[in-house]
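**Q** any chance you could fold what I've pasted below:
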Amino acid sequence: MLDENTVRNLLWLLILLPFLSGSAWLLAGRRINGWVGGAAAVLTLVGLGLSIWLTAQTGSELLTLRTEWMAVPGRSVPITFRVDALTLLMLVIVHFIALLVQVYSISYVHDEPDRYRYFGFLSLFVGSMLGIVLAGNLIMMYAFWELVGLASYLLIGFWFRKPEAAAAAKKAFLMNRIGDAGFLLGIFLLLFQSGTTDLSELPDLFVSEGRLATLTGLCLFCGCIGKSAQFPLTTWLPDAMEGPTPVSALIHAATMVAAGIFLLARIHFLLTPDALLIITLIGTVTMLMAAYSALYQTDIKKVLAYSTVSQLGLMVVGMGTGNAVGALFHLTTHAFFKAGLFLAAGSVIHGIHTQDMRRMGGLRKAMPLTFVGWVVCAAALAGLPLFSGFLSKEAILTGAFQWAGQQGGWTYLIPVLAVLSSGLTACYMARQGRLVFFGEVRNPEATHHSPAHESGLMMTVPILLLAALSIGFVFAGNPLSAGHSWFFRVFPPLGEPEEHLWIAVLSVSVAALGNWLGWRMPVIPESTTQSRLSEHNWYLDGFYKRLIVRPFVQFSRFSYRFDQRVIDQIVNLIGMGNVVLAHIVGWIDRNIVDGLVNGASWLAYRLGGLTRSVQNGRVQSYIASAVIGLILILWFLI
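**A** Take a look at the predicted model:
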């Protein structure tokens, strides 16, 4: 067992390593382009090794380490590290996914002239996520929360000369600010009620009852709505596909979007039943809307992006129904198979130079390794038996049906819709597989001179490794039973995990039906209301543009015109008045004030001259003056 000082120093090293290295890459510039990718991967490998060693040394014991950060009269803000089983699991997952993404990126961005900037941003992103994972109080978590938002903005807009990428980066940044504002308000409310944001002290100080407690929990949940792209802040995540594909894998797998679910796990004990019900409803709406939006997409990455939003909604449903362990289980499995799917999509794009699935087809022969990795990860995402997604989805669905049994009434609709969402997942993944890997090659540019080709080992090995970790045996000796998973031994649920064969049979049957329907969907479907609703993501962007963006733009223009025509005119009139007044004051000063002073001076000068003329030192003058004076006296007397 390690002593506290050693653990504290190790945690500081884990956080500072990516921050310092990322800053170094950015400062060094293009002269390190040749080796920056390998150096970044090596440092991440060191972080992964340290995380595994820390896990082996500390086990699942809870450690809370505090260091004074700053103090104000009556209050101090510490830097608090919290180390428990969830922290250690996330440390390993974040480092592992980041390592594979960096190795993959060495080949993917080989011809990019700004590789130093790419790997610098990646390192800053990883460091920010590690800060969230290790944070022991919500103020510290919020600081790293904002850094994750900044790093994601830089990564999504990496190709900033491309207008779509720049717009997507700004959209992600602004929409996350909305959720972050609610998160910050929740922190203030928590401080008002409990006087602390320390996660180890809150269970004893916070009373999760009443409307104020519900409001506090929902404000904190706003952070999850932003980062995990829950309804209504869902539209930024599909647009984030304008960034490099490895960035998409990192954001969508185990880092940024996972931060919202991680936050819910940390604050779950603060949430009142009313807050949990609202969270469940938001998760359900997000899950269904995003799953349907993925059905008719033609961009290979956007299908996976909407899939991520849908799966995050499913995790939020798990959290809302009180099944936090099941949601974390799905977060863990999702990290591997979704990262594998994005990297496989990047391999396809790299090999055929298009993201449009309508121009693909027949790639299973040209890209066999990518195809194998995609099939395994897609099967896990669809929740097919023997794969990891089946286990974690079964855990969430079982918990949702148990929750509905306790609540009764309309609440049974929640797990039923979750099953329907699983069917939609299988449907759009089957459609993607058919369009990309089966049939004939539909890309007219794939000629004999530039045929589709398999990616190199630097790209295919991470895909195959993630596919291997998406097999059910990795998580359970019996890959058909979630209850036998090692995950539930590390994170014991509140009650004994129950298993219902009919839930598994129902889930698999719906997934099989979804696969069949997805396989039969045409390459280019007819333009109908249903297809357009999916393609345009329920027209949410158009709705937001009319309801929010246009009114704000119009208000801004009105404010600009009011400023130009009213405020500026008033300021100009005041300025002109001051100028006129200054001229008047200047005239008075020159002609009256200065005139009086100058007149007095002139009179004194003249009087002095007269006096001098009398006292000139001449005897004749004195005699003449005396005679004149005598004559005047005599005249006055006579």
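
**Q** use CA for all of it now, contacts and neighbours both
**A** Fine.

**Q** tell me the centre residue of this protein?
**A** Residue closest to the mean C-alpha point of the chain, counted by C-alpha atoms, centre = their mean, is residue 149 at 3.9 Å.

**Q** where's that one relative to residue 122, distance?
**A** 12 Å (C-alpha to C-alpha, to the nearest Å).

**Q** and for the strand or helix carrying the residue nearest to the centre of the chain, what's in contact with it?
**A** Here residue 149, judged by DSSP states H and E, is contained in helix 138-156. Helix 138-156 is contacted from outside by 79-80, 118, 121-122, 124-125, 128-129, 131-133, 135, 165-166, 168-170, 172-173, 176, 180, 184, 187, 197-199, 240-244, 247, 251, 256, using C-alpha atoms under 8 Å, 6 or more residues apart in numbering.

**Q** before we move on, the earlier item: anything in contact with each of residue 149 and residue 122?
**A** Counting by C-alpha under 8 Å, 6+ apart, nothing touches both residue 149 and residue 122.

**Q** and the helices in the stretch 201-350 of the chain, which stretches?
**A** Assigned by DSSP state H, counting those that start in this stretch, the stretch 201-350 of the chain shows helices spanning 202-205, 210-227, 236-239, 245-253, 256-267, 273-295, 300-320, 324-352.

**Q** my bad, the stretch 51-200 of the chain
**A** Using DSSP H, counting those that start in this stretch, helices in the stretch 51-200 of the chain cover 85-108, 115-134, 138-156, 163-194.

**Q** which one of those helices is the most hemmed in?
**A** Mean neighbour count (mean count of other C-alpha atoms under 10 Å) peaks for helix 115-134 among the helices of the stretch 51-200 of the chain, with a mean of 26.

**Q** quick check: residue 32 vs residue 247, distance?
**A** Taken as C-alpha to C-alpha, the span from residue 32 to residue 247 is 20 Å.

**Q** which of these two has more neighbours?
**A** More crowded of residue 32 and residue 247, by other C-alpha atoms under 10 Å: residue 247, with 26 against 15.

**Q** now for residue 325: which residues touch it?
**A** 488, 491, 492, 493.

**Q** what about those, which one has the most neighbours?
**A** residue 488 (18 neighbours).

**Q** want to put them side by side, so please do this one too:
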Amino acid sequence: MPDDVSLFVSPLMIALLGLPFAGFVALMNANRSTAGKLAILLTGLGLMGSVLLAAGMPEQPLTLRSDWATISGVSFGLSFRLDALSGLMLVLVHFVALLVQIYSLSYLHDEPKLARYFAYLQLFVGAMLGIVLAGNLLVMYAFWELVGLASYLLIGFYTERPAASQAAKKAFLMNRVGDIGFLLGIFLTYYYFDTLEFSALTTDNLPATLPTAIGLCLFMGCVGKSAQFPLLTWLPDAMEGPTPVSALLHAATMVAAGIFLLARIHPLLSPDALVVIALVGTMTTIWGGYSAVFQTDIKKVLAFSTVSQLGLMVAGMGTGNVGGAMFHLLTHAFFKAGLFLSAGAVIHAVDTQDMRQMGGLRKMIPVTFIAYSICVAALAGLPFFSGFLSKEAILGGAVHWAHEQTSGLAYLVPVLLIGSSGLTALYMVRQWRMIFFGDYRSDSGPLAHVHEPDWLMRGPIVLLTGLSLWFWFSLNPFSGHSGWFFKLIPVAEEAGIWWLATLSIALVLAGGWIGFRMREPNRLRSYVRLSLEYGFLDTIYQYVIINPFHRLALLLNRADQRVIDGVVNGAGVTTVVLAQLTHVVDRFGVDGIVNGAAWVAGQFGRLTRSIQNGRVQSYITAAVVGLLALLWWLL
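**A** Model prediction:
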């Protein structure tokens, strides 16, 4: 690599990573009125720097490394890596974060803790950039945990709301479960390969047979962070945070960290591990999709759609389609962030998240309606929208993967993934109808008071909506393989499957038709409760994990109080009794003997002293008495 390229790229990488952390420190003590502007300035500078970095990308990956710590002669490095994948993610993270912060200026203009909000956003952006630029698994894990901390602070931002605090704790704890597996995977990787550097963990330097346990342990990090089955119930509850936070953390960046991890460690994944990953992703896609069908909270529907789309990306990774999964991550970031911000505009207009209190809003907020409609079409996978291109890339890869497997059961993966397209259209069109069509059902105020937000909110929505159209990614509206993305991140060219697009479009149209005509069923029916309660996963956790551990804790508490505390208290009482007995013995026994001897000696002394009084008659009397006593004793 030329030295002049390295001299340009290296300081810029360091500056991009350090800028948001400096912003976090500055914003924690900033004035409320200037906090938002400072945050936007810093993120804007970061976006310009990331664009310059991506434009000046070296042909070969660049790694910056320095020794961090040496333990027992083993050196652990602090390394950062820049390649096409990290360059793309740098631009994406900065771009979405900038739009979210601009949107937040208006959406949270009355928030008294605004400076702290923007400080937390800067901390999150810095942690996410650390994951993107990490050059080895150890550095990635450090920033991975920092992302968990930042997400905890943002999800629980409304500390006065018990539900927000509970959601933040739930997200933090469920992510820790996945992170334990991730950490074990890092230990196993170092044990087998004596390195954690991504540059060394390439297909050229790996053995033919990889331990499946390594890949599955590392995959556990993705299961937690990207809300895969069974650790998916934290994501819908995380909607308790501010709506712009939902757009940033749970549509474009945080949940995408698990997909990025899989892209980095893909060479480490054995064929058996890939099969497990494909199955988990497929199950998550269906589970998340069905959980969204009967939800009535506008943000929870979008949250479960995120779970479903993340499952689709993970399934793509499991079928070996790294490029297709990353392509869908990119397109999903735009239309899902657009949906969340549009949902924020709707909530801002009607002051409720319950879709049953909405309806007929298309005439009052037409810009939001058009934006929402385009983003819904992209998410559902209709032609001429970005989601169609990326979904077809994943589905085509899944079909080819199934062709290459020895078991016919492998076709279950593409069949379910294709079916999820119709399911996505069903719940999104249902949501679209409940919000914008029919009669206005809110009791909080008349429809005439509903209005569009200002351009600080509408601007980011319109921009994200425009990026949900197909031509930004490929001139061919029916295939993304001829576009720029697959030139940036090469993939094996897949032969066209003529029936796949036709079947997918037919399922989307059928699902959309059912969703538009669908009416609200009795919420007590079992199939409705199955959707509303996330497939009863939280109930299972309550009975299988939480309640037994709670009873164990109570048992241990009683044992502690009655046995351990009893022993300790008994030992204390015994010690006090023994001390009192010792005091009595010391006072009346030891001290009694000593004092008694002194008293006898004193009495004898006084008697002797009474004799020695200087009187002759006393001496004669004593001598006579002594002589008589001696004679009596002798005789």
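
**Q** would you pull the TM-score for this pair?
**A** Scored against TM-score structural alignment, normalised by the length of structure 2, the superposed chains reach a TM-score of 0.93; 630 aligned residues with a C-alpha RMSD of 2.6 Å.

**Q** on that earlier part again, mind giving me CSV with the helices of the stretch 201-350 of structure 1 and columns for distance to residue 96 of structure 1?
**A** Formatted as CSV, the helices of the stretch 201-350 of structure 1 follow (distance: least, C-alpha to C-alpha, whole Å):
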stretch, distance to residue 96 of structure 1
helix 202-205, 31
helix 210-227, 21
helix 236-239, 23
helix 245-253, 11
helix 256-267, 15
helix 273-295, 27
helix 300-320, 19
helix 324-352, 10
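
**Q** residue 400 of structure 1 is nearest to which of those helices?
**A** Nearest to residue 400 of structure 1, of all those, is helix 300-320, at 6.8 Å by C-alpha to C-alpha.

**Q** give the aligned range of the closest one in structure 2.
**A** Counting by TM-score structural alignment, helix 300-320 of structure 1 falls onto residues 298-318 of structure 2.

**Q** same check on stretch 355-364 of structure 1?
**A** Stretch 355-364 of structure 1 maps onto residues 353-362 of structure 2, going by TM-score structural alignment.

**Q** ditto for stretch 530-548 of structure 1
**A** Counting by TM-score structural alignment, stretch 530-548 of structure 1 falls onto residues 527-545 of structure 2.

**Q** span of the matching stretch from start to end?
**A** End-to-end for stretch 527-545 of structure 2, by C-alpha to C-alpha: 24 Å.

**Q** so how far is residue 34 of structure 1 from the aligned residue in structure 1 for residue 343 of structure 2?
**A** Matched to structure 1 by TM-score structural alignment, residue 343 of structure 2 sits across from residue 345. Here the criterion is C-alpha to C-alpha. By it, residue 345 of structure 1 lies 25 Å from residue 34 of structure 1.

**Q** how far away is the match of residue 343 of structure 2 from residue 619 of structure 1?
**A** From residue 345 of structure 1 to residue 619 of structure 1 the distance is 123 Å (C-alpha to C-alpha).

**Q** tell me which of those two has more neighbours.
**A** With neighbours defined as other C-alpha under 10 Å, residue 345 of structure 1 and residue 619 compare such that residue 345 has more, 24 against 9.

**Q** OK, contacts around the residue nearest to residue 357 of structure 1 when sequence neighbours are not counted?
**A** Of all residues not flanking residue 357 of structure 1 in the chain, residue 298 sits nearest, at 5.4 Å (C-alpha to C-alpha, 6 or more residues apart in numbering). For residue 298 of structure 1, the contact set (C-alpha under 8 Å, 6+ apart) comprises 356, 357, 358.

**Q** roughly how far apart are residue 298 of structure 1 and residue 557 of structure 1?
**A** Taking C-alpha to C-alpha, one finds residue 298 of structure 1 at 37 Å from residue 557 of structure 1.

**Q** please apply the same query to residue 500 of structure 1.
**A** 60 Å.

**Q** so which bits of the helix or strand containing residue 28 of structure 1 are buried?
**A** Using DSSP H and E, residue 28 of structure 1 sits in helix 4-28. For helix 4-28 of structure 1, a neighbour-count test (16 or more other C-alpha atoms under 10 Å) marks 7-8, 10-11, 14-19, 21-23, 25-26 as buried.

**Q** can you give me the angle that helix makes with helix 85-108?
**A** 20 degrees (axes from the mean of the first three to the mean of the last three C-alpha atoms, to 10 degrees).

**Q** can you tell me what sits against helix 4-28 of structure 1?
**A** 32, 36, 40, 43-44, 47, 50, 54, 65, 81, 116-117, 119-124, 126-128, 130-131, 134.

**Q** which residues are in contact with the residue mapped onto residue 504 of structure 2 from structure 1?
**A** Residue pairing (TM-score structural alignment): residue 504 of structure 2 is matched to residue 507 of structure 1. Neighbour list for residue 507 of structure 1: 383, 394, 419, 422, 423 [criterion: C-alpha under 8 Å, 6+ apart].

**Q** so the fourth one makes contact with residue 384?
**A** No: taking C-alpha atoms under 8 Å as the contact criterion, residue 422 of structure 1 and residue 384 are not neighbours in contact, 10.0 Å apart.

**Q** which residues do the two both contact?
**A** Common contacts of residue 422 of structure 1 and residue 384, defined by C-alpha under 8 Å, 6+ apart, comprise residue 511.

**Q** sorry, back to before: just give me the closest of the contacts of residue 298 of structure 1 to residue 330 of structure 1.
**A** residue 357 (27.8 Å).

**Q** distance to residue 434 of structure 1 for the contacts of residue 507 of structure 1 - can I get that in a markdown table?
**A** What follows is these, written out as a markdown table (distance: C-alpha to C-alpha, whole Å):
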| residue | distance to residue 434 of structure 1 |
| --- | --- |
| 383 | 18 |
| 394 | 26 |
| 419 | 23 |
| 422 | 19 |
| 423 | 17 |
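
**Q** and the two most separated of those?
**A** The widest separation within the contacts of residue 507 of structure 1 (C-alpha to C-alpha) is 13.3 Å, between 394 and 423.
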